[in-house]
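Q: please work out how this folds:
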Amino acid sequence: MAEVSLDVEAPIDAVWTVLADGWSYAGWVVGASHIRDVDTGWPSPGTRIHHSVGPWPLVIQDTTEVVRCEPSRLLELDARLWPAGAARITITLHARSASLTEVRMAEQVVRGPSTVLPKSLQDVMLIPRNRESLRRLSALARGRAQTPFH
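A: As a prediction, the model looks like this:
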């Protein structure tokens, strides 16, 4: 399982606000290029983000579904990217202080052709991508924390 973490200089509620906004997904998830729709009730279990992945015109249209949600604590997703497969992504939040949140992201390929890749190769591909995703999430959360209306 590829796992990364980052201390975000924002309150846990600001980080959760970004995660709970399905329309912001393409703003922080590396590779997501366009959000086509977000199910009403996101991020309740079973709701989905309908997204495009990749650069135009080579985009793949797929979905990411919420498996488990504990507001301001945990978001577990089933992220599809066919034909490559699907991954289980677990994002956990831990308040280190009123203005500092540890964000941990763990990703594991669970279905499709990518499951045959050795774990070390999966890590080489996933860890840098997920580190950048957390940096982008951090920037959005810091911006939300500084904005009086969110």
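Q: hey, let's count contacts and neighbours off CA atoms from now on
A: OK.
Q: in this structure, which residue is most central in space?
A: Nearest to the geometric centre of the chain sits residue 29, at 5.6 Å (C-alpha atoms, centre = their mean).
Q: so who does the nearest residue to that residue once chain neighbours are set aside touch?
A: If the residues on either side of it in the chain are set aside, residue 29 comes closest to residue 133, at 5.1 Å by C-alpha to C-alpha, 6 or more residues apart in numbering. Contacts for residue 133 (C-alpha atoms under 8 Å, 6 or more residues apart in numbering) come out as 28-30.
Q: quick check, nearest of those to residue 8?
A: residue 28 (13.6 Å; C-alpha to C-alpha).
Q: how deep is that closest one tucked in, by neighbour count?
A: 20 (other C-alpha atoms under 10 Å).
Q: now the residue nearest to residue 29: which helix or strand?
A: Using DSSP states H and E, residue 133 falls within helix 119-146.
Q: in space, what's closest to residue 72 - neighbours in sequence excluded?
A: According to C-alpha to C-alpha, 6+ apart, the nearest residue to residue 72 is residue 16 (5.3 Å).
Q: and that neighbour, helix, strand or coil?
A: Secondary structure for residue 16, judged by DSSP: H, G, I helix; E, B strand; the rest coil, is helix.
Q: gap between the residue nearest to the centre of the chain and residue 12?
A: According to C-alpha to C-alpha, to the nearest Å, residue 29 stands 19 Å off from residue 12.
Q: one more sequence to fold, the one below, so I can look at both together:
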Amino acid sequence: MAVTQRVISAPPEKVFGILADGWTYADWVVGTTHIRDVDPDFPGVGARIHHKVGPWPVSLHDETVVLRSEPPRRLVLRPKLRPFGEMTATFTLTPDGAGRTRVTLREDTSRGPLLWVRTKINDLLLHGRNRETLRRLADIAEKRGERHESPGLARQA
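A: Predicted coordinates for the structure are as follows:
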């Protein structure tokens, strides 16, 4: 399992608002290249983001499913990487001082052929990818957050 943390200079509600806006997913998730559609009840449990993964011409159409949603503290997603398998990604948001959030991202292979090659090397690769993912999330929350305010929290109410 890869565990990555970053402190973001934005309150948990703002950070969760970005996570809750499925249309921003390709802006901060490394490897996602295009959002095709977002279920209207995202980030409700069972809702999906329909996206493309990987560079053209080998990009794949796939989806990410919400497994658990506890605004503004936790979001658990299942990114699918068919035909290779599925991952489970857990974002935990913890207040860390005035207007700051500690984001912990735990990601692990949960299904499919990727389970057979699960090693420390894979964990290191995931950690590197997730470090960049959290850097991008922080960039949006800290510098451009006003343009990415999400109705996601309102949908959860």
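Q: got a TM-score for the two of them?
A: In this superposition the chains share a TM-score of 0.94, using TM-score structural alignment, normalised by the length of structure 1; 149 aligned residues with a C-alpha RMSD of 1.4 Å.
Q: how close does the residue nearest to residue 29 of structure 1 get to residue 93 of structure 1?
A: From residue 133 of structure 1 across to residue 93 of structure 1, the span is 15 Å (C-alpha to C-alpha).
Q: now do residue 149 of structure 1
A: 22 Å.
Q: of these two, who's got more company?
A: Comparing residue 149 of structure 1 with residue 93 by other C-alpha under 10 Å, the one with more neighbours is residue 93, at 24 against 6.
Q: the more buried one touches residue 106, doesn't it?
A: No. Counting by C-alpha atoms under 8 Å, residue 93 of structure 1 stays clear of residue 106, with 11.9 Å between them.
Q: quick one, helices of structure 1?
A: Remark: helices assigned in structure 1 by DSSP state H are 12-19, 25-28, 119-146.
Q: figure out which of these is closest to residue 6 of structure 1.
A: Of the helices of structure 1, nearest to residue 6 of structure 1 by C-alpha to C-alpha is helix 119-146, at 6.7 Å.
Q: just the angle between that closest one and helix 12-19, please?
A: 110 degrees (axes from the mean of the first three to the mean of the last three C-alpha atoms, to 10 degrees).
Q: what residues of helix 119-146 of structure 1 count as buried?
A: Within helix 119-146 of structure 1, the residues scored as buried using 16 or more other C-alpha atoms under 10 Å are 122-123, 126-127, 130-131, 133-142, 144-145.
Q: same check, this time on stretch 95-110 of structure 1
A: For stretch 95-110 of structure 1, burial by neighbour count (16+ other C-alpha under 10 Å) applies to 95, 100-110.
Q: likewise stretch 69-78 of structure 1?
A: Neighbour count says stretch 69-78 of structure 1 has 69, 72, 74-78 buried, by 16+ other C-alpha under 10 Å.
Q: in strands only, show me those residues.
A: Of these, the ones assigned to strands by DSSP state E are 69, 74-78.
Q: show me what contacts the residue nearest to residue 106 of structure 1 when sequence neighbours are not counted?
A: The shortest distance from residue 106 of structure 1 to any non-neighbouring residue, by C-alpha to C-alpha, 6+ apart, is to residue 3 (4.2 Å). The contact partners of residue 3 of structure 1, taken as C-alpha under 8 Å, 6+ apart, are 104-107, 127.
Q: between those residues, which is closest to residue 53 of structure 1?
A: residue 107 (17.1 Å).
Q: contacts only, for the closest one.
A: 1-3, 87-90, 126.
Q: same deal with residue 20 of structure 1?
A: Residues near residue 20 of structure 1 by C-alpha under 8 Å, 6+ apart: 42-43.
Q: still touching in structure 2? Go through the contacts of residue 107 of structure 1.
A: Contacts conserved in structure 2 for the contacts of residue 107 of structure 1, counting by both residues aligned by TM-score structural alignment, their matches' C-alpha atoms under 8 Å: 1-3, 87-90, 126.
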